[in-house]
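Engineer: quick check, what structure comes out for this input:
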Amino acid sequence: MWRCKDCKRVFSRRSELLKHYKLDHRHYGRGYSYPCSYLSCACRFKTWNALLSHLSRNHPVKQTVTKDLTRFKCPICDFNQLSTERDFFQHIFQHLKNKETVTCVFQDCVYQTNIYENYKSHKYRKHSDISNTFKTGITEKKQLDCGEELCVSSGTDIFDQDSTAQANQDHTFNETDSENLQRDIELKLASVLLKLESSFLVSNAAIDELLQELNYLIGSLSLPVTCRTVTQILHDHLCQFDQSVIEKLARALCETNPVNKAIGDKGSLSSAWRRKQFYKRHFKVVEPEEYILDKKNNKSFQYVSILKSLQQVLDCEVILDQTDNLNCVNKLLQRSSVHTYRSFYDGSFFSENELLCKEESISLILYIDDFEICNPLGTSKRKHKICGLYWILGNLPQGCNSNLSSIYLAALIKTNDLKCYGYEKVLEPLLNELVILEQEGVFVSKLGRAVKGTVQCVVADNLAAHSLGGFVENFTGSYICRFCLAVKTDIQTTEVRSGAFTLRTKSIHADHLKILQEREFPSYQGVKSTSILSHLLYFDITTGLPPDIVHDLFEGVVPFELALCLGVLIKKKYFTLVSLNDAIASFNFKGTDKTNRPHPIALNFEAKKSVGGNAHENWSLIRFLPLLIGHRVQHEEPAWQILTDLRDIVDLVVCPIHTEDSIAYLDFKISEHRTQFQEVFPNCDLKPKHHFLEHYPHLIRQFGPLVALWSMRFEAKHSFFKRVARNIKCFKNVLCSLAERHQYQMAHHLHLSGFPKPLLEVTNVSTVTTDVLDKGIVNALKQKFSNLATVCMTKSATFNGLKYRCGMILIHGSLGGLPEFIEIIQMVILANQLFFLVRKLEGWYVEHYRSYELKTSDKELKLVELQDLTDVYPLEDYRIRGIRLVTVKRYIHV
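Structural biologist: Model (predicted):
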């Protein structure tokens, strides 16, 4: 029996399981990968051909043979259970990898070596001819019985292996089976076409032409081939038929082909209009609606119903299963310790929200931001600037919303129209539905009841947050903070931690609004108007606008202070800008660090008071700067101390888990950093974002980890709309085109989200016997698994989106308040579980480099499970002036 690892369906033959993969799983999105059909193999592959190649190489089909079987015997360890030449040389190569001396196994050759590459090169240069024979004793013949099975490799298609057996099976299809199969084929074809349109942005005209050619190939051009095939089959079975009957039969086969019927004349997928109607009937399409702002001037915007989208999203079992914290009891269970902040549910704002805390509820996180869909210059600048309003489901566990398909569209408005007509008119349909969600809820068919919900928070940059919240949008005025009543002049002399600034609360904000209305002031203590979101019963402006660390830190404080400090270091001639850029260009970044490597710094960075770059690049620059130029700067240099302390603050802020100790440490580091900055740069005023940063310790206690509410992934969503705009090259009613394309793409994702993405993904494994493994590896394995005969080993594996490779560094435990490091030597897959064969390393913290110096402390190997790690994030090590260093990406709790 064969079982599908994803949907758990059972099949009697391997060929049936593979057909199931090809027909039912072929076009699943969200990074779907095909699993190996063998339960003992954890490999998964992104393409169908890669799966077939793996099965052909590693799991050849068993066939019954009645001839002699050749067995190979290892001349080193006398192991004689090697049935193929390929297995024999893999076994020999394993000896070489263990540095054992091996003599050439071919006749009349005395070559010896203990180096794998040398032996492999010798074999291909001297013994590539198939006439070469093995030495005596290497091979032995064994007579097979009639019923014994032999694994042989075959170059034919997998499905052809069982064709004869399947022809003998008495399996008949009734009319219902035939209709179901035809409907399934039509649905799969529609899924492919929808993917071409929505994901690959192929035009309708191109798809129409493709289908016309395909219809011609299947319906007309293949008719002679079908006639010849039918004639040959009838001839082989000694059947006599009229040629006209054969032609009619062949024509009927071509015309009744399910694909041909779907794409032929008047077929359900034959034209763009018919395809769109088919998508609406069979896929979860929530169409955007156009709302008129000004009919005379042809002003409108696109809105996608949140209630309809929620129904479609929660109708998917995979997504609903992930939202296990819809139940209030589960939320409370997550708060295992009041001193640990892992998510929004650990913050004080969750416990203060009556709906989210006391009832089973839906939590929504909104995001609003402006973006350009093209890059015009001159008078056309900002002509096509668009405001996008997105939302995500806050009930999903942390990390589940990082996929762009989990970010849903609510509205698209031209920025100029938003400024002209205001939030109240533009967001009216959204607010009406949010009020319904709070008071009546949305019906979830899988639960059989309606579930209420509300907005958890609105993620936005400072300008958008102030604009939406009704605060003053001028950051050069007196009141620049939406968290407290600080005056801009006071933030230069007074810290937030001193308690001198009154925090904004719901009652204080209500008083400000009342005074504003009574005295008709343009603004009062930073408040200029009532927020449009105040219509919601369970959402409050003072508790629903979290800070964004992307704009505050990585696009604010970090590039600003980098420019100031690098300018000082260059003037003191520790290095030049050219040498710094050369160091950036020549540094050997590894793995994911290579993807986000910093760009060279512009010549005018001092005048701009910013090093430029996006958030990823600035994060990478502040992290690797000690490794790039740290050896050229004195440890006591004040400007260098500012940069290294800023690096510590960044590590603390991006940490996904916080405790009271880490929050207190962050508060101390921010205060210390402020003092040092003002001492080194007395003539440079603190930016408003420095003041926002001082609120972070208190805000973490209220919102939970701020990295869970940053705008990094939301901004990545803009790329889809920019790509569509470049593709369609038409800006007439561009909002409709963008929204419609997006909704069909989301329908495709929801349709294909029937299977959850597997946590463990491996593309290549080697199954070896423990007899040929190094003694150190065997001893490590036997500490947990004493009776292992074979083991699956791999050099690369992906677990929950994190890729692990041999040579990477992990953190396992702590000693004396410092993390303990281990190096991945090999990875083992046992019962679909990932284990690491590791070597322990000694780590000393080098303060000047803000990194850990690593040395091998123990050559003994140890088997470590993934859940035993202190931190699951894999790290890369770097050689700096002969020292092996590793730099962490976030604060590590030990």
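Engineer: C-alpha only now, for contacts and for neighbours.
Structural biologist: Will do.
Engineer: contact partners of stretch 574-592?
Structural biologist: 569-570, 597-601, 603, 628-629, 632-633, 876 (C-alpha atoms under 8 Å, 6 or more residues apart in numbering).
Engineer: tell me the two of those residues that are most distant?
Structural biologist: Largest separation among the contacts of stretch 574-592 by C-alpha to C-alpha: Leu603 and Glu876, giving 30.6 Å.
Engineer: which of those two has more neighbours?
Structural biologist: Neighbours per residue (other C-alpha atoms under 10 Å) separate Leu603 from Glu876, with Glu876 holding more: 19 against 11.
Engineer: if you skip the residues just before and after it, what's nearest to that one?
Structural biologist: Met808 (5.5 Å; C-alpha to C-alpha, 6 or more residues apart in numbering).
Engineer: follow-up on the earlier one: are any of the contacts of stretch 574-592 buried, and which?
Structural biologist: Among those, those classed as buried by 16 or more other C-alpha atoms under 10 Å are 569, 597-601, 628-629, 633, 876.
Engineer: any chance of these in CSV, with distance to Ala464 and secondary structure too?
Structural biologist: Listed next are the buried ones among the contacts of stretch 574-592 as CSV, based on distance: C-alpha to C-alpha, whole Å; DSSP: H, G, I helix; E, B strand; the rest coil:
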residue, distance to Ala464, secondary structure
Leu569, 36, helix
Arg597, 29, coil
Pro598, 28, coil
His599, 28, coil
Pro600, 30, coil
Ile601, 29, coil
Leu628, 36, helix
Ile629, 37, helix
Val633, 40, coil
Glu876, 38, coil
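Engineer: another sequence for comparison is provided below:
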Amino acid sequence: MQGAALGQDALQEEENANQEGEAIDLVKTAASIVLTLRQCPGATSASIERCEEACFKMAEDVNSAATGKVEQFLIDNNLMDNPASEQLLKDLKIEDPFSQMRTIKQQLKFFSKEYGLVIPKTKFLDYRVEYFLNSESGIYEPQQVPMTFESVSIKKTLTQILSNPKLKNLIMSESKSTDGILRSYLDGSRYTESELLQQFPHMIRINLFWDDLEVVNPLGSKTSIHKLAAFYFAIQNLPAVENSQLSSVHLVALAHSEDIREAGFDKVLAPLISELKKLESERGVKIPGEEPDRLRATLCCLCCDGLAAHDLIGLLGPGARHFCRICMISRPEFHANLNSIGARRTKAMFEEQLEEVRQDPRKSKEYGVKRECPLDVLKTFSSTTDSILDIFHVLLEGATQWILVLTLRSFISRKLVTVDEINGRLHSFNYGVTDIKNKPSSNLSLKTLMSYTKLKQTGSQVWCFLRIFGFLVPNVPDDDLHLKLLNLHQEICLIVFAEAVRQTDIDRMEILITEHHALFQQLYLQDLNQEAEAEEDADDPDLDPQEVEAPQHPALQAQPSKRVTPGNKLHEMKHFGEQIRQHGPLVKYWCARFEARHNIFVKYGSVCGNFINPPKTMAQMHQISTLGSILKTTLRSEDIESQSTQDVLCQNCTHSNLLMRMGVEATSMVSITRTVKVSGDIYRDGLFVLLDSRIPAFGVIQKIYLHQNNVFLVVSPWETLGFVRRYCAYQVNPSQSQALIVKQADLSSHRTFAPWRPWKLRETYLAPRTIIFPM
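Structural biologist: A predicted model of the protein is given here:
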């Protein structure tokens, strides 16, 4: 893997070559161009090849013009007979720098040799039968076809990542919290219980994810044929700001979904498990380079949605009688009491139940178990403990949507608001620059609200809808029970989505969930017929009661009332506290980032005309597109992007006194801008920042100055009147305090807040995404 170390600085060498007087390596420049193009999944190999030809043609024209001027200069000065002149003209000739990178095969070979690209390997799974036309007989005849999948070495991928000194330093410098606040896996009980991690505290910790994805038109006829199963991993040890990038999600395996259904997970995961067994051994795996020369890694968590997790772990689907992968609660018990929790599933219990199922398969329905999990052979991982509940699916694609729909049903049926009014307010609400991309669509209708509990919104839109809901209906009384249920849900989300939580926050969250479920049961489940609702198929995921039903609105014709069926995700919320104590904040494990990684395959599938072996083609594209990000010499935490800057002397600035207090010299040049993005967080005039997390105290940004990679914010403090529960936000008012200056890096929270106002009211509120407390 020495090539990866050598290629580490390849992309930045050319940027400084002219300034430092060094020779320019056109091959490396060409490589950086190809890597940049490959990061765009919409670019086909044919278009990239044409771009290469055009770039070389332009380089030839520039070279020809420059050579002509040099030759004319030598003629004018009678220097053509000089041997040095002849050598100079020879040196000016250029060869095609793209000659080694024309085809995808050449690119794979070149990047593997020069930059340590990890090339996927094709592995055999089994045989399947397909029918092919016999040209002589004109009859379709069965033939055996090998089932294969693409496997990417996790050892080589980790070695390549560690070849980047900055990423390696971040991994090795990770430390546990000392103030009792849970910020990462290191602060959870699972880390403390692991003898392996205690022995090797800097061992790389792996999060594994898998899911199915469609790479063709979902409305077309090839949807099931080309459905793929993707297995990814991410490194826990890296800071959240680095892991927020899609390039931090790495491919492990890619296969046809149907092949996995037939051959099982064991063969697909065998290469990964084999490497992890070596990586989690005491000796580890020797790698070239500086200390540490031993690579150690272990699987700590499985991050999947409910259906995928059950399938891999070896449990029956979420529609089974025992639907929970954490406890043994049955569906009738759950329906009788939403706050009930069953006996905790343990590794010993799982093995005992599995043995009984082997002897009597009919007991599979009784225990909800069907087969063993192939990952349980690893040292640190336990399928009954380390399968993380995905808050993205549990809340934003599940319980949160139910609460929003049921609350709207109640308000509409009582004529507190109409659908048209909600749509109009959603459209005209002033979201601010921080949330405008998450603006909910104004597509609500009576039919969808009264018949379904799934909103036609993305997860981020649902989250934004939840946060602004109170601002859209300020006329609803504060003591309304349906509004209270929604407010409880908002407060739960404040804690669940936090990147750092205290033990007291976890305790409070569990109390809120208990109160939330009790109120839900009081409002919607009083007439639930347990016997009728207890009929479920043992392994039918479609019977997972995702939809909550309620009486229809009179405007849609009077119909008999329907019972409300609570979904599994309400029960899964009861396990949030336990999982946070074990693994740290759950937002570090949510699947939204992994599922967003599917886009590279979906986009490439839309432009790729070759579907002979999609896993092979797309795995290769994924690896090349990721290489450029691994070789980057700047971290996301170092990214500062500004727009429309104006350079002035510090002493000529309006706030020169404040800047000089921060150590900026009067004769130094500073840049003034209205908008700056630091590590993905936007700072702009008119947005609010958190000045003091104890009160909390906020201030509005008046001016932004940039100086030597530092961002200075001139802020006008506002008065905090208190937290208003119905809006789940802090009410603020302007104060008479003088403006002050703060360094962006010194803020206790780097989030900015847009001022929100209730419909037709003048009060100003700041609605945080997560809880605020002193740190």
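Engineer: can you calculate the TM-score here?
Structural biologist: The TM-score (TM-score structural alignment, normalised by the length of the second structure) is 0.84; 703 aligned residues with a C-alpha RMSD of 3.2 Å.
Engineer: doesn't Val496 make contact with Glu694 of the first structure?
Structural biologist: Yes - between Glu694 of the first structure and Val496 there is a contact under C-alpha atoms under 8 Å: 6.0 Å.
Engineer: quick one, helices of the stretch 251-400 of the second structure?
Structural biologist: For the stretch 251-400 of the second structure, helices defined by DSSP state H, counting those that start in this stretch occupy the ranges 257-263, 265-279, 306-313, 331-336, 347-359, 364-367, 391, 400-413.
Engineer: quick one: map Gln525 of the first structure onto the second structure.
Structural biologist: Using TM-score structural alignment as the criterion, the counterpart of Gln525 of the first structure in the second structure is Tyr367.
Engineer: flag every buried residue along the top helix by length along the first structure.
Structural biologist: Among all segments of the first structure classified by DSSP state H, the helix with the greatest residue count is helix 175-198. For helix 175-198 of the first structure, a neighbour-count test (16+ other C-alpha under 10 Å) marks 182, 185-191, 193-198 as buried.
Engineer: do stretch 642-658 of the second structure as well
Structural biologist: Applying 16+ other C-alpha under 10 Å to stretch 642-658 of the second structure flags 642, 645, 650-651, 653, 655-656, 658 as buried.
Engineer: likewise stretch 584-595 of the second structure?
Structural biologist: Within stretch 584-595 of the second structure, the residues scored as buried using 16+ other C-alpha under 10 Å are 584-595.
Engineer: and that stretch, which stretch of the first structure?
Structural biologist: Aligned by TM-score structural alignment, stretch 584-595 of the second structure corresponds to residues 704-715 of the first structure.
Engineer: same check on stretch 620-630 of the second structure?
Structural biologist: Using TM-score structural alignment, stretch 620-630 of the second structure lines up with residues 740-750 of the first structure.
Engineer: after superposing, tell me the mean distance of that stretch to the second structure.
Structural biologist: In the superposition with the second structure, the average deviation recorded for stretch 740-750 of the first structure is 1.8 Å (mean C-alpha distance after the TM-score superposition for the first structure).
Engineer: buried stuff in the lengthiest helix in the second structure?
Structural biologist: Taking DSSP H as the assignment, the helix of the second structure that covers the most residues is helix 45-76. By 16+ other C-alpha under 10 Å, the buried positions in helix 45-76 of the second structure come out as 45, 48-49, 52-53, 55-56, 59-60, 67, 70-71, 74.
Engineer: for the stretch 451-600 of the second structure, what spans make up the helices?
Structural biologist: 459-472, 481-496, 503-524, 530-533, 568-572, 576-583, 592-596, 599-607.
Engineer: tell me which of those sits most buried.
Structural biologist: helix 568-572 (a mean of 23; mean count of other C-alpha atoms under 10 Å).
Engineer: which residues are in contact with that helix?
Structural biologist: Under C-alpha under 8 Å, 6+ apart, the answer for helix 568-572 of the second structure is 318, 323-324, 334, 338-339, 389, 394-395, 398-399, 517, 544-546.
Engineer: start and end residues in the first structure for that helix, please.
Structural biologist: Using TM-score structural alignment, helix 568-572 of the second structure pairs with 688-692 in the first structure.
Engineer: same question for stretch 26-34 of the second structure.
Structural biologist: Stretch 26-34 of the second structure maps onto residues 185-193 of the first structure, going by TM-score structural alignment.
Engineer: mean shift between that stretch and the second structure?
Structural biologist: Counting by mean C-alpha distance after the TM-score superposition for the first structure, stretch 185-193 of the first structure comes out at 1.7 Å.
Engineer: ok, and the closest non-adjacent residue to the spatially most central residue of the second structure?
Structural biologist: Geometric centre of the second structure, nearest residue: Arg593, 1.4 Å, by C-alpha atoms, centre = their mean. Closest residue in space to Arg593 of the second structure, ignoring its immediate chain neighbours: Leu246 at 6.6 Å, by C-alpha to C-alpha, 6+ apart.
Engineer: cool, and Ile695 of the second structure?
Structural biologist: Thr720 is the one closest to Ile695 of the second structure (C-alpha to C-alpha, 6+ apart), at 7.9 Å.
Engineer: excluding chain neighbours, what is closest to the aligned partner of Val678 of the second structure in the first structure?
Structural biologist: Using TM-score structural alignment as the criterion, Val678 of the second structure maps onto Phe799 of the first structure. Leaving aside its sequence neighbours, Phe799 of the first structure sits nearest to Leu760 (C-alpha to C-alpha, 6+ apart; 4.5 Å).
Engineer: equivalent analysis for Cys357 of the first structure, please.
Structural biologist: Counting by C-alpha to C-alpha, 6+ apart, the residue nearest Cys357 of the first structure is Ser351, at 5.5 Å.
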